[in-house]
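Visitor: coords below, sequence missing:
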């Protein structure tokens, strides 16, 4: 269990070091139909967050924590919703790393930078832990909870903030 956790921690640190040491370009790519790059990032992050909430619900069903039995398709839906969540989060992360780097000009932004590094490190650790046999039953749920906590913090410090200051704009 230690090796996947250490690799995840290394990913977090390496992302932070890269983001802090490279020269931010300030350049961003916009997507047609959106009013700004910030709106694109906000909505992609919101999709990732909603998929992560589905991950929580589907995992709860698979672990028998809901008052009904899990449908037969829930395992596949859990896997694919996780893949989609990461897929839609990658353009946001690449943009943040490339265009802005590791920012810390106020508490919200510093927390967002730290959570971004944490999220991807926790994700890598969880994916590596999934390949291990014989782990205690609490390991995967805790790893998934840490990934969800990281993404929730990212969403709160970015998308929610954007929606509060700019409204539900596209």
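Guide: Okay, I see it. Everything numeric here is computed off the predicted structure, so don't read it as measured data.
Visitor: From now on I want contacts and neighbour counts done on CA atoms only, so please keep to that.
Guide: Fine.
Visitor: tell me the contacts of the residue nearest the centre of the chain?
Guide: Centroid-nearest residue in the chain, with C-alpha atoms, centre = their mean: residue 151, separated by 3.9 Å. Shown in contact with residue 151 (C-alpha atoms under 8 Å, 6 or more residues apart in numbering): 49, 52, 115, 116, 119.
Visitor: Below is structure B, check it against A:
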């Protein structure tokens, strides 16, 4: 590999990480300084905001686990040859996971804000802000021809980890302590 390729790859990583970090910080600052409304913007057919957030977060978690399986399959880590369309399936699962996660994140930022009153809540707030920054890093790595080969798997693994932490510290915690939301709530 020549020095120019290494330098261009380094710049791609720097641009991706910088853009992702800026987005994460912007989300966190907005969520902290914005006065939370406490109300829902759209419930998408659910009875309450908590019901909508828990169910959509659980769906996101399942989609993220499916993404892990398809990524491992694409990279030859499952011991079986990947089908020709596994990349398309992986991208589609990622797009659906992102779209399903957006109403949850929007309501967290707008209605609740950045909270830190317990360790779990602080971890959730931090991971939630970092998720979309990690997504930006992965997208930069996917679309930049000079991106180092390790960038997408590392960004994808980071994104996966942050999403799992976010879902575990919210929806899974809620279901474990309160049960599945049936309506009512806030």
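Guide: Yep, it's here. Keep in mind that this is a model prediction, so the values were computed, not measured.
Visitor: Please, where are all the strands along the second structure?
Guide: Here the second structure has no strands by DSSP state E.
Visitor: now the longest helix seen in it: how far from the chain's centre is it?
Guide: Secondary structure of the second structure per DSSP state H: the longest helix is helix 3-33. Put simply, helix 3-33 of the second structure sits 16 Å off its chain's centre (C-alpha atoms, centre = their mean, to the nearest Å).
Visitor: cool, and stretch 64-82 of the second structure?
Guide: Distance of stretch 64-82 of the second structure from its chain centroid, counting by C-alpha atoms, centre = their mean, is 19 Å.
Visitor: Provide the aligned range in the first structure for it.
Guide: Across the first structure, the stretch matching stretch 64-82 of the second structure (TM-score structural alignment) is residues 52-70.
Visitor: Tell me the residue in the first structure aligned with residue 133 of the second structure.
Guide: Looks like residue 133 of the second structure aligns to residue 121 there (TM-score structural alignment).
Visitor: was I right about its match contacting residue 4?
Guide: No. With contacts counted by C-alpha atoms under 8 Å, residue 121 of the first structure stays clear of residue 4, the gap being 9.8 Å.
Visitor: Between these two, which has more neighbouring residues?
Guide: residue 121 (26 against 20; other C-alpha atoms under 10 Å).
Visitor: Let me see the contact set for that one.
Guide: Residue 121 of the first structure neighbours (C-alpha under 8 Å, 6+ apart): 7, 8, 9, 10, 11, 12.
Visitor: Tell me the residue in the second structure aligned with the residue nearest to the centre of the first structure.
Guide: Per TM-score structural alignment, residue 151 of the first structure is aligned with residue 163.
Visitor: Then residue 84 of the first structure?
Guide: Counting by TM-score structural alignment, residue 84 of the first structure corresponds to residue 96 in the second structure.
Visitor: Tell me how many other residues crowd that match.
Guide: Other residues near residue 96 of the second structure number 14, with proximity taken as other C-alpha under 10 Å.
Visitor: Quick check: closest non-adjacent residue to it.
Guide: Distances taken as C-alpha to C-alpha, 6 or more residues apart in numbering place residue 63 nearest to residue 96 of the second structure, at 7.7 Å, with adjacent residues excluded.
Visitor: what's the burial count for that neighbour?
Guide: Residue 63 of the second structure has 21 neighbours, counted by other C-alpha under 10 Å.
Visitor: and residue 140 of the first structure, what pairs with it in the second structure?
Guide: Mapped onto the second structure by TM-score structural alignment, residue 140 of the first structure lines up with residue 152.
Visitor: thought that match was touching residue 144?
Guide: No. With contact defined as C-alpha under 8 Å, residue 152 of the second structure does not reach residue 144; the gap is 10.4 Å.
Visitor: Have a look at those two and say which one is more surrounded.
Guide: residue 152 (18 against 14).
Visitor: Could you pull up the residues touching that one?
Guide: If a contact means C-alpha under 8 Å, 6+ apart, then residue 152 of the second structure has 138, 141, 142 as its contacts.
Visitor: any idea how far residue 107 of the second structure is from residue 156 of the second structure?
Guide: Distance of residue 107 of the second structure to residue 156 of the second structure, given as C-alpha to C-alpha, to the nearest Å: 24 Å.
Visitor: the helices in the second structure, which residues?
Guide: Ranges of helices in the second structure, per DSSP H, are 3-33, 49-74, 86-107, 119-143, 151-167, 173-178.
Visitor: right, and those - which one's nearest residue 113 of the second structure?
Guide: Closest to residue 113 of the second structure of those is helix 3-33 (C-alpha to C-alpha; 4.3 Å).
Visitor: tell me which residues of the closest one are tucked away?
Guide: Within helix 3-33 of the second structure, the residues scored as buried using 16 or more other C-alpha atoms under 10 Å are 8-9, 12-13, 16-17, 19-21, 23-25, 27-28, 31-32.
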